[in-house]
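Visitor: okay, sequence plus prediction incoming.
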Amino acid sequence: MSFHIQQDFANLELNERAKTIWGSVWVELNGKPFPEAGWNDMPAAFIVELLSVANDFRKGATNTRQVRFFDGPYELTIGETQEKSIEIRAKNHDEQGATTVAGSNFAAIVRSAATSLLEACQARSWSENSDVRRLAANL
C-alpha cells in the first residue's frame, strides 16, 4: 500500500490580487492519481492542512479528519486504524480509492512535500505570503 504527494513546481504561481499560490498538486494512492495527475489547486493551503493532520496524529489525536482540495468536490478522509496506521480514503461524490500507511511514513511523506514546496516558494521570494508562513510554522 502506498501514499505519495505529487507536485510540479514548473507552473507554481502567486495570484497577486488574491494572495493565493496556485500550482499542480495531487496525491497517489497505490499508484492511482487523485483527483488526477497534474491537478491545479492551491498546494500551500492543501499541504498546510495535511501537515496539521500529521502533527495532530503525532501528538496522539485519533479522530478522523477531512482534507479538501480547494478546487472541486475532492477530499481525503484520514484516520488512524486500530493498528496505529493511517488510513487515507479519496472521495469526490463516491469513494475513489484507499490505502493504509504507517503513521511515521505518513508524517514523513507530508513533511517532505511541505519542505519541497516551502523551498520552491522561498526561491521565488514568497516567504511573506500568509500560506508560506503557515507552511513554515507547521513544519
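Guide: Right, received. Where do you want to start?

Visitor: from here on, just use CA atoms for contacts and neighbour counts.
Guide: Will do.

Visitor: next one: residue 137 relative to residue 76, how far apart?
Guide: 22 Å (C-alpha to C-alpha, to the nearest Å).

Visitor: okay, one more to line up with it:
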Amino acid sequence: MFKVQAEVGTLEIARSGRITGVIMLRDEDRSFPDDEWNDTPVVVLGWWLEELTRLFSGKASTAQCRFMDGPFAFDATRHGNEIVLQCRRRRQSSEQVVLEGRVPLDAFMWALVASASQVVAACEERGWKSDELNRLKDLVRVAKSEVCGA
C-alpha cells in the first residue's frame, strides 16, 4: 500500500531557511521518485495536504501533487473510498506514468498527516522556525480536525 514517507533524520536547514530532506511515496517494494529523493518536505507536504484535504472532503475529484525539485508529480483520483495514484515523470514534451496503484483514501490521509506531523516535530525539536513551517503546522491541524476527525 502506498504511503508518504519523509525521513526526518535527513532534514537540514540552509542559510536561506529552506528545509530540505528525503521525501517519497513508498509502497511495499518501490519508491517514487526514488529511495533518496531530496526535496523540500515542509513545502511539499503542505501542498499535498492542501490538495488531498480538498479531495477527501469532496471539494475536488482529483488532487495534483508535485515535488518542488525535478520533473515529478502524482495525481490522486477519488473512486469511492479509494484513490488511484498515478506517479508521473515529465519529459520535454510529454509525461510518463512510472508507477500506479490504488489505496484507501483514509489510510493514505492518515499516513500523510503522520508524516507531516513528524516533520513538524523534528523541525521544532531543532528549534527551526519559518513561515513555511507555520503553514504546515496549520495544515496538519486542519487535516486532523476536518479530515481525520481528531
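Guide: Sure thing, it's come through. None of these values were measured; they are calculated from a predicted model.

Visitor: between residue 137 and residue 76 of the first structure, point out the one with more neighbours.
Guide: The neighbour count for residue 137 of the first structure versus residue 76, taken as other C-alpha atoms under 10 Å, is higher for residue 76 (24 against 9).

Visitor: and the more buried one, what element?
Guide: strand 75-80 (DSSP states H and E).

Visitor: residues in contact with that strand: which ones?
Guide: 53, 57, 62-69, 86-92 (C-alpha atoms under 8 Å, 6 or more residues apart in numbering).

Visitor: confirm that residue 45 of the second structure sits in a helix.
Guide: Yes. Assessed by DSSP: H, G, I helix; E, B strand; the rest coil, residue 45 of the second structure belongs to a helix.

Visitor: re the thing from before, which part of the second structure matches whichever helix or strand comes after the strand holding residue 76 of the first structure?
Guide: Per DSSP H and E, the first helix or strand lying C-terminal to strand 75-80 of the first structure is strand 85-91. Residues 82-88 of the second structure are matched to strand 85-91 of the first structure when aligned by TM-score structural alignment.

Visitor: quick one, strands of the second structure?
Guide: 3-13, 19-26, 31-32, 38-39, 62-66, 72-79, 82-90, 95-104 (DSSP state E).

Visitor: out of those, which is closest to residue 47 of the second structure?
Guide: Closest of the strands of the second structure to residue 47 of the second structure is strand 62-66, at 6.9 Å (criterion: C-alpha to C-alpha).

Visitor: for that closest one, which positions count as buried?
Guide: For strand 62-66 of the second structure, burial by neighbour count (16 or more other C-alpha atoms under 10 Å) applies to 62-66.

Visitor: which residue packs closest to residue 20 of the first structure, ignoring adjacent ones?
Guide: residue 14 (5.8 Å; C-alpha to C-alpha, 6 or more residues apart in numbering).
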